[in-house]
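**Q** Attaching a predicted model along with its sequence, questions to come.
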Amino acid sequence: MTTLALTLSDSATMLRRNLRRAARYPGLTLVVAAVPIVMLLLFVHVLGGTLGAGLGGPAGGRPEYVAYVVPGILVLAIAGGAQGTAIGVAMDVAEGIIARFRTMSIARAAVLTGHVVGAVVQTMAGLLVVVAVALLVGFRPDATPVEWLAAAALLAVTSFALAWLSVAMGLSTKTVEAASNLPMPLILLPFFGSGFVPVESMPAGLRWFAEHQPFTPVIETLRGLLTGTAVGSSWWVATAWCAGIALVGYLWARARYERRPAR
């Protein structure tokens, strides 16, 4: 077999291993959907009428706010999945599994790739649950099949980028507890962007941050694709952010994996 074939085979083995472990620890998968669903219900049913009225829609604003908030909830779910990925990697480090893999005759890229692809699969499964609940509470997207595919692709790319970053975080921490705390800023970013309220309503300093942080263009692109509004330039800004985060996460994760001594 060629080197590429061996790497793909080893990566598939690592992916199966991570998916089986996910089945044994369903809590790490459920957090991808559970927390965003709770936030969705809270913002729609408790705050949606008031917040939605500010969007200028009828019926108390709640239907309009559902359409507005769902893209932010989906990005929040991806950020929550990054925390679970970091925890899973840190568990492998703490238990010595990463060190054992380093001594085995397997492709080095396969270990990290298995974690990343497994994280994307888990996150996308959680997003399906979130979308289903959103439809139940009144989300009525205007997306065409092509726009749905584009939205799914953007969600997958965002998940891929954050997966590499969270794998690097898991490799960089000494304890599982530290790994659970390190991705917390990612979970907060949707709140300090356009995920829950328009950035135009924010004070000047916070508005500047919201407009220039990575999640805002992702959310705006998703909102445009799902609700039929103009996407504008946000799609390529979102793509650039995802590519940059993925590259930084990959280089960081590879450096930490190569540096960590075998036990």
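**A** Arrived safely, thanks for sending. Numbers count the residues shown, from 1 in each chain.

**Q** Only C-alpha atoms from now on, for both contacts and neighbour counts.
**A** OK.

**Q** for the helix or strand where Ala152 lies, which positions count as buried?
**A** Using DSSP states H and E, the element containing Ala152 is helix 145-172. Across helix 145-172, burial judged by 16 or more other Cα atoms under 10 Å covers 147-148, 150-152, 154-172.

**Q** another structure for you, compare them:
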Amino acid sequence: MTRTNDLHGARTHEEAPGDAARWALDSWTMTRREFARWARNPLGPLIGLLFPVMMLVMFALFLGGSMTVAGGGDYTEFLVPGLLVLTMAFGLEGTMTAVTRDLERGVLDRFRSLPMASTAVLVGRGVADLIESVAGLLIVLAAGFALGWRWHGTLGAALAAVGLLLLLRAAMLACGVWLGLIVGRPELVMAVQILVWPLAFTSSAFASPEAMPGWLGAVAEWNPMSATATAVRDLFGNPGAAGTSWASENALFLAVLWPVLLLLVACPMAAARFRSLSR
């Protein structure tokens, strides 16, 4: 079904039930567009991939000797799962920047005028970022292994940990697309990104909630990033997964619940916002 915008002359194309193949093809075309953009300008993605490694080296080598883990254990093994979680969360900025740049340059309006699935642009952006996230995970895991991190569980548990990390990443990507469509300008992305840092540092990514002041430890235990970090540490068999609060004891449940709730909110809101552009 095609709908014409009388004010701007743009057309949006809404998917019919039989258009699944066309939707998948359009989404893959948009994904390939992102790959081509990375190939033309590899510096940005490269910095994004290496930034978590730099943080890992700084915390593991410079601060690791003074850090303790509740219940004992090696701090590097505690740190790597937490930093993997932050790597998934910090991708929010890159997604927002790409969306706002396309929006500001009118690229999204041009795509909306083409005979293509209306949400393929957003899906292509998300798939490309998710593939980049897999590369980021592998790089951080390799760097952690070089610094002494090891996983001690089964292969199935390790794959489940990676699945939780990618689920969190998918939720953050959906939020990034939605927020990017809302803020509209690249210079406003930093204002949103600044809000992510307090959320990251009030989690259990770098320190055990047991080592924090009572009120801050309670906040950290209920932080969505802490839920994923605790569940991933448990699945990898790394120290720091134990806890006495309900949130700590049910971290795996919360690590699935929080991202799913974010996806259920952000995905339809992003699609609705995209369809309403230039109206």
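**A** Received it, and whenever you're ready, just let me know what you need. Owing to the predicted nature of the structure, the values given are computational and were not obtained by experimental measurement.

**Q** quick one: TM-score?
**A** Remark: TM-score between the superposed chains equals 0.90 [TM-score structural alignment, normalised by the length of structure 1]; 256 aligned residues with a Cα RMSD of 2.0 Å.

**Q** Return the mean post-superposition distance for stretch 160-168 of structure 2 against structure 1.
**A** Here the mean offset of stretch 160-168 of structure 2 against structure 1 after fitting is 1.1 Å, by mean Cα distance after the TM-score superposition for structure 1.

**Q** Now tell me what touches that stretch from outside.
**A** For stretch 160-168 of structure 2, contacts defined as Cα atoms under 8 Å, 6 or more residues apart in numbering pick out 84-85, 88-89, 130, 133-134, 228, 231-232, 235-236, 255-256, 259-260.

**Q** so that stretch corresponds to what in structure 1?
**A** Matched against structure 1 by TM-score structural alignment, stretch 160-168 of structure 2 falls on residues 150-158.

**Q** Next, please give the residue ranges for the helices of the stretch 101-250 of structure 1.
**A** 108-136, 145-172, 176-181, 184-188, 204-212, 215-227, 234-259 (DSSP state H, counting those that start in this stretch).

**Q** Could you report the separation of the closest residue to Arg101 of structure 2 other than its chain neighbours from Val80 of structure 2?
**A** Nearest residue to Arg101 of structure 2 in three dimensions, chain neighbours excluded: Pro186, at 6.0 Å (Cα to Cα, 6 or more residues apart in numbering). Here the criterion is Cα to Cα, to the nearest Å. By it, Pro186 of structure 2 lies 31 Å from Val80 of structure 2.

**Q** Who has more neighbours out of these two?
**A** Legend: neighbour count by other Cα atoms under 10 Å for Pro186 of structure 2 and Val80, higher for Val80 (30 against 19).

**Q** Give me the aligned partner of that one over in structure 1.
**A** Counting by TM-score structural alignment, the partner of Val80 of structure 2 is Val70.

**Q** hang on, isn't that match packed against Ile37?
**A** No. Using Cα atoms under 8 Å, Val70 of structure 1 makes no contact with Ile37, being 10.0 Å away.

**Q** residue closest to the middle of structure 2?
**A** In structure 2, the residue lying closest to the centroid (Cα atoms, centre = their mean) is Arg169, at 2.8 Å.

**Q** That one is in contact with Ala89, isn't it?
**A** Yes. Arg169 of structure 2 is within contact range of Ala89, at 6.4 Å (criterion: Cα under 8 Å).

**Q** overlap in contacts of those two?
**A** Common neighbours of Arg169 of structure 2 and Ala89 (Cα under 8 Å, 6+ apart) do not exist.

**Q** what do we get in structure 1 for the residue nearest to Arg101 of structure 2?
**A** In structure 1, Pro186 of structure 2 lands on Val176 (TM-score structural alignment).

**Q** That match and Ala79 of structure 1: what is the separation?
**A** 18 Å.

**Q** what do you get for Arg140 of structure 1?
**A** Counting by Cα to Cα, the gap from Arg140 of structure 1 to Ala79 of structure 1 is 24 Å.

**Q** Over to Gly114 of structure 1?
**A** Going from Gly114 of structure 1 to Ala79 of structure 1 by Cα to Cα gives 19 Å.

**Q** still on that earlier bit, can you give me the offset of the match of stretch 160-168 of structure 2 from its chain's centre?
**A** Distance of stretch 150-158 of structure 1 from its chain centroid, counting by Cα atoms, centre = their mean, to the nearest Å, is 10 Å.
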